[in-house]
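Asks: mind looking at a prediction? Sequence and model below.
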Amino acid sequence: MRDWGIAAIVAAIQVGGGYAVNASQSGVRALDVFGYVLLVAGPLALGLRRVQPLPVLGVTLAACGLYLAVGYGFGPVVLAFAIAFLTAAVHGNRWWTYPVVPAAYLLFVWPAPALLGRHTDLWAAFGILGWLAALVAAAEVLRQWRIAERERRARAAAARRDEKARRERSENRRRLATAHELHDALAHNISVINVQSSMALELFDKKPQQARSTLAAIKIASRESLAEVHKLLGVIRAGVSAEDLEEAEQHPLPTRPARPRRGAWRAAPRLEVREPAHQPEPEPEPAPVAPEPVRLPDPSIDDLDVLLRGVRADGLNVETKIVGEVRRLPGTIDVAAATIILESLDNVLRHAPGAGANVTIRYTADSLDLTIDNSRPTTTPARTGPVGNGIITMRKRIHALGGALTAGPRPSGGYRVAARLPSDTGLRRVPAAVGAEGNGKVEPAPKEPTANVSETPEPDKN
C-alpha cells in the first residue's frame, strides 16, 4: 500500500507540474490527452517497483522518453524515472541498472532530439548530465547503506546467539558446581555415618558408653548434612525467578485422585470374580534396567587449556604461569585446586567484566600454591543479587584439606585469590597463603610448618 500511495503522489506532481511547465514554455506541443496518459503511466508502474524493479524502470524510461520525443515541455516527467532507477539500483542488479543512465542521456539530450529536429541547449545538456551523475551517486550511497545495515543486523543476530550460548555454558557450569558442592557436603558426612554406625552395632552390647558416643557422632554428622542440604537448596531456590514461581502455582502438576476412605457413607459395589481352576500364573515381566548414571569427569589442573576452555570461550582473557617441577598430585588435591581456579575465574566473569586474569601455579616441596589475579573491570558490573558465599565455601574446602586461602582487593587494583594446599594426602596444616596484601610472591613452605590456618574473614565477591 505504501508503494501505491507514493505512486499516487508522484502522479499528482507530474500532472500538475507538467501542466504548469508546459504552459510556461514556448515552442512546445500543447498538453493533450496523450500527454496526460504518458504523465500518469510512469507513476502507475511505480506501484510494482519492489516486485519487478527492472521492468518498472523500463516502463518509466519509455514513458519519459516518448513524452519528450513528441514535443511536450521538459519538466517533472522525469520524477517517476528517478524513483524507479533508485529502486532498481538498490533492490535489483546494478549491472543491469546503471547502463540505463547513458541510454537515458542519449534519449533525452542527444542524438535522439537532434534526429527529431529539436536542438538541445549546451547548458541544458550539461545540466542533465550532472543530474544523471547525481542520480547514480545517490543510488550507490543507498545501496552501500543497505548492505551495511544488513551486515549490522547479521552481527547483532550473531551476538545474540553467542550471548545465549554463553549464558547456557555459564548455567551448565553453575549446575556442575552445585553438583560438586552437594557431593562435597554429603560424601564425607555419609561416610562418617556409615563407619560410626558399624562401630555402634559392634559396641552396643560390650561397650554401651562408647556406643553412645558413636551414636552422638552420627547425630552430629547427620545434622550437619541436613544443614548443608538446606543451604544448597536455599541457594538453588534463590535463583528461581518470581515469574517461574507464579507459573508453577497457576499450573501445578497433576496429582492422583485420593482413594476413598474405608467406612465411607457410600461404598462401591463389590464384585466377585471366580478364577478358573488350575490357571497358570503369568510369568513376571523382566524389570527394565535403569541406565547407569553418567559421571562427569572431575576437573584437573593437568591440562590447563582444557580446564580453562569454558571461561575463555566466554570472553575472559586468562594468562597462565607454572613455576616449579610439575608432578602428579593426589586426586583430592587436584580436584580442589581445579575447583578453586574455576570458581575464581567465574567470579571474575560475573563481577569484573572486561578484566583480564592471571593464574599462577607453583609447585614446592611441601605444597601447591595457587594465585588468581584479575585486573580492574573496564565496565561497571551489574548487580545480580546479594553477596554470595563463594569465598567462604572455597575457604572451608581448602581448610578441610589442611590448606589455607585468602582473598581480597589488590593495592594496585583488581582482586586476588591465593590458596596453598598440601602436596600429599596427610591433611597436615601448611602455612597460610599470600593474601590480598601480599607482594605477589609465594614463599616455599618450611619443612616443619607450625602456623595455623588464618580464619580472618575476607570480603566475598561471589
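Replies: Looks like it came in fine. Residues are numbered from 1 along each chain as shown.

Asks: from now on I want contacts and neighbour counts done on CA atoms only, so please keep to that.
Replies: Fine.

Asks: just confirm Gly117 is within a strand.
Replies: No: counting by DSSP: H, G, I helix; E, B strand; the rest coil, Gly117 falls outside a strand, being coil.

Asks: how many residues are close by it?
Replies: By other CA atoms under 10 Å, 8 other residues sit near Gly117.

Asks: next: the one 4 residues further on.
Replies: Asp121 sits with 10 neighbouring residues when counted by other CA under 10 Å.

Asks: for Trp145, see how far away it is.
Replies: Distance, Asp121 to Trp145, using CA to CA, to the nearest Å: 36 Å.

Asks: those strands in the protein, which residues are they?
Replies: Ranges of strands within the chain are 318-323, 357-363, 367-374, 404-409, 415-422, based on DSSP state E.

Asks: buried residues in the last one?
Replies: Read it as strand 415-422. For strand 415-422, a neighbour-count test (16 or more other CA atoms under 10 Å) marks Tyr415, Arg416, Val417, Ala418, Ala419, Arg420, Leu421, Pro422 as buried.

Asks: which residues touch the second one?
Replies: Residues in contact with Arg416 (CA atoms under 8 Å, 6 or more residues apart in numbering) are Thr371, Ile372, Asp373, Asn374, Ala407, Gly408, Pro409, Arg410, Gly435, Ala436.

Asks: try it again with 10 Å
Replies: Taking CA atoms under 10 Å, 6 or more residues apart in numbering, we find Arg416 in contact with 344, 357-358, 371-375, 406-410, 434-438, 440.

Asks: same question for the fifth one.
Replies: Shown in contact with Ala419 (CA under 10 Å, 6+ apart): 337, 340-341, 361, 368-372, 394-395, 398-399, 403-407, 432-435, 442.

Asks: for the fourth one, same thing?
Replies: Contacts for Ala418 were tallied using CA under 10 Å, 6+ apart; they are 340-341, 344, 359-360, 369-373, 404-408, 432-436, 438, 440, 442.

Asks: can you report how many residues neighbour the closest residue to it other than its chain neighbours?
Replies: Excluding the flanking residues, the one nearest Ala418 by CA to CA, 6 or more residues apart in numbering is Thr371, at 4.5 Å. By other CA under 10 Å, the residues close to Thr371 number 27.

Asks: over to Ile220?
Replies: Neighbours of Ile220 (other CA under 10 Å): 14.

Asks: for comparison:
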Amino acid sequence: MEEQRAHTWGGPPRWQPPWARDSHDRLPWVSTLALTLFVQAGSTFASHSQAADRSPLDVFARLLLFAGTALLLVRHRHPVLVAFGTAGTAMIYLGAGYAYGPVFLTVAVGCFAAIVAGHRRAAWSAVGMLWAGHLLVAHWLYRWLPPTGDTSPPWGQELVVLAWVVAIVAASELARVRREQWAHARAERAAAEKRRADEERLRIARELHDVLAHSISVINVQAGMGLALLDADPEQARSALTTIKAASKEALGEVRQVLDTLRAPGEAPRAPAPGLDRLPELVEQASGAGLTVEVERAGTVTQLPPGADLAAFRIVQEALTNVVRHSGSRTAHVRLDYAPGRLGLRIDDKGPSTGGDAGGSGNGLIGMRERAAALGGTIEAGTRPDGGFRVEAVIPLAAASKESL
C-alpha cells in the first residue's frame, strides 16, 4: 500500500529525507525572493533581445512570472501542487507569446523539489505537460495566439527544449539519489551506534550477573553454615563470617569497577579485568563454600589476550557457581587445555542435581554462551551420562587478540 501511494500525485511520498521534513516548519523566503528578482530581471532582458519575434512584457506577463515564483514559497510543503502550478503558469506565459527566458528556471526548481520529496511521477507529468503544451502552441495554435504574424519554429528547436527537460529531470533524480544515500548512511551510523550501545549494556549485564551470582552464592552458603555452627562451633562460624566479608568486599570492588565504566565510557578501568591468574582465589572462595576444586592444565601455559582471559575466568566462575547452587556434588574438576590459537575449558561435577535446574539456567548459561560467541568460540553445557554436569568451551585466541585491540 505504501508503495502504491508513493506514486500517486496527491498522496504522501514514499520516503522523505530529514532535511525536507525539517523545512516544513519554515518557508524559503530568501531563496524565493532571489529567484523572483532574477526571473523578473532576466525576463526583461530576454524580452528586449526577442522584441522582434515575441510579445513585449506587460502587466499580465509580470503577474504570471510572479505567480510562478510565488508558488515556490511552498515547494517543500506542497511539492506536487508547485510542480503543476509552475508548469501551468509557464505554459500560459509561452502560449501568450512572451519571450523565452528564466521562466523555465521556475519550472526546474518546482520539479526539483517534487522529485527529491519522492513525487517523481508528478514531476515528470508536469514537465511532460509543459513540453506537450509548447509543441501544441508552437506548431498548431500559433495562428490564433499572439504575437500577430507569428510563424511555426523549426522542429530542431524542440530538440533543444527536450534536452533542457531531460537535463532538469536528470539533475533532480541525481539530487534525489544523493539525498537518499546520505539519509541511508546516517541511518546506518545511527544503527551502528545503537548496536554498540546495546552490546555495551549486554557486556555490563553479563559482568554484573557473573560477579553478583558467584559472590552472593558464596555468601549464602557461608551464611547458612555460620548460622548452623554459631552455637556449636563458634570458630567455624567466625571463619564463615570472614569468608562472607572477603567475598562481599571483592564483589563490591568489581561492581564499582563495572559501574565506573558505565558512568564514564571510553575511560580506562581503574583496576585490571580479572583473568585466569585469579583462578586460585576462585578455588579458595569455592572451598569456603564447601566445594573442592581440582585444577588441571594441559599443554604449554601461555599469556592469554585480555578478552580471552576475562571470558575464560567468567566461564569458570559461572560454572563453579552453578555447581555450588545446583549440584549435590562437593567436588568439581577444571581442565585448562592450552593449544596453538585456542584455549579449551572443561568444568565437570559428579552431580546429582539438587533441583530441576542442573547446571543452572537462565542468564548464567546465556552469559557464558554470549562470551564465547563474542570471541568466535563455542560452548556446550549439559548433563553427563553418570548424572553429573559438564561445561565445555573453546575460545579462539586470534579473535580474542583482535577484540582487545
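Replies: All right, it came through fine. Quantities reported herein were computed from a predicted structural model and do not represent experimental measurements.

Asks: circling back: test my guess that the residue nearest to Ala418 of the first structure contacts Gly440.
Replies: Yes: between Thr371 of the first structure and Gly440 there is a contact under CA atoms under 10 Å: 8.1 Å.

Asks: mutual contacts of the two, please.
Replies: Taking CA under 10 Å, 6+ apart as the contact rule, Thr371 of the first structure and Gly440 both touch Thr360, Arg416, Ala418, Val434.

Asks: in these, find the pair that's most separated.
Replies: Spanning the widest gap among these are Thr360 and Val434, at 12.4 Å by CA to CA.

Asks: who's more crowded, those two?
Replies: Shown here are Thr360 of the first structure and Val434; by other CA under 10 Å, Val434 has more neighbours (24 against 19).

Asks: list the contacts of that one.
Replies: Val434 of the first structure neighbours (CA under 10 Å, 6+ apart): 369-371, 404-407, 416-420, 440-443.

Asks: then Pro274 of the second structure?
Replies: Pro274 of the second structure makes contact with Glu254, Pro306, Asp309, Leu310, Ala311, Ala312, Phe313, Arg314, according to CA under 10 Å, 6+ apart.

Asks: any idea how far Ala372 of the second structure is from the last one?
Replies: In this structure, Arg314 of the second structure lies at 10 Å from Ala372 of the second structure, with CA to CA as the measure.

Asks: so what sits against both of those two?
Replies: Ala308.

Asks: burial measure for the corresponding residue of the first structure for Val160 of the second structure, as a count.
Replies: In the first structure, the residue paired with Val160 of the second structure is Gly127, using TM-score structural alignment. When neighbours are counted by other CA under 10 Å, Gly127 of the first structure registers 12.

Asks: now do the same contact list for Gly127 of the first structure.
Replies: Asp121, Ala133.

Asks: now do the one 4 residues further on
Replies: With contact set as CA under 10 Å, 6+ apart, Trp131 of the first structure has these partners: Ala82, Ala125, Ala137.

Asks: check contacts around whichever residue in the second structure pairs up with the first one.
Replies: If I follow you right, that is Ala82 of the first structure. Here Ala82 of the first structure is matched to Ala108 in the second structure, going by TM-score structural alignment. Residues in contact with Ala108 of the second structure (CA under 10 Å, 6+ apart) are 83, 86-87, 102, 114, 123, 127, 164-165, 167-169, 171-172.

Asks: again, but for Tyr100 of the second structure
Replies: Taking CA under 10 Å, 6+ apart, one finds Gly42, Ser43, Ala46, Ser47, Ser49, Gln50, Arg54, Ala90, Tyr93, Leu94 in contact with Tyr100 of the second structure.

Asks: most neighbours of all those residues, which one?
Replies: In terms of neighbours by other CA under 10 Å, these top out with Ala90 at 26 neighbours.

Asks: that one and Gly110 touch, don't they?
Replies: No: counting by CA under 10 Å, Ala90 of the second structure stays clear of Gly110, with 11.5 Å between them.

Asks: now the common contact residues for Thr360 and Val434 of the first structure.
Replies: Contact criterion CA under 10 Å, 6+ apart; residues bridging Thr360 of the first structure and Val434 by contacting each: Asp369, Leu370, Thr371, Ala418, Gly440, Val442.

Asks: so how far is Gly435 of the first structure from the second one?
Replies: The one in question is Leu370 of the first structure. Relative to Gly435 of the first structure, Leu370 of the first structure is positioned 11 Å away (CA to CA).

Asks: ok, those two, which is more surrounded?
Replies: Leu370 (25 against 22).

Asks: just checking, Arg238 of the second structure touches Ala232?
Replies: No: between Arg238 of the second structure and Ala232 there is no contact under CA under 10 Å: 11.7 Å.

Asks: looking at the contacts of Trp131 of the first structure, which is nearest Glu171 of the first structure?
Replies: Ala137 (50.8 Å).

Asks: the closest one -> the second structure?
Replies: Aligned against the second structure by TM-score structural alignment, Ala137 of the first structure finds its counterpart in Ala170.
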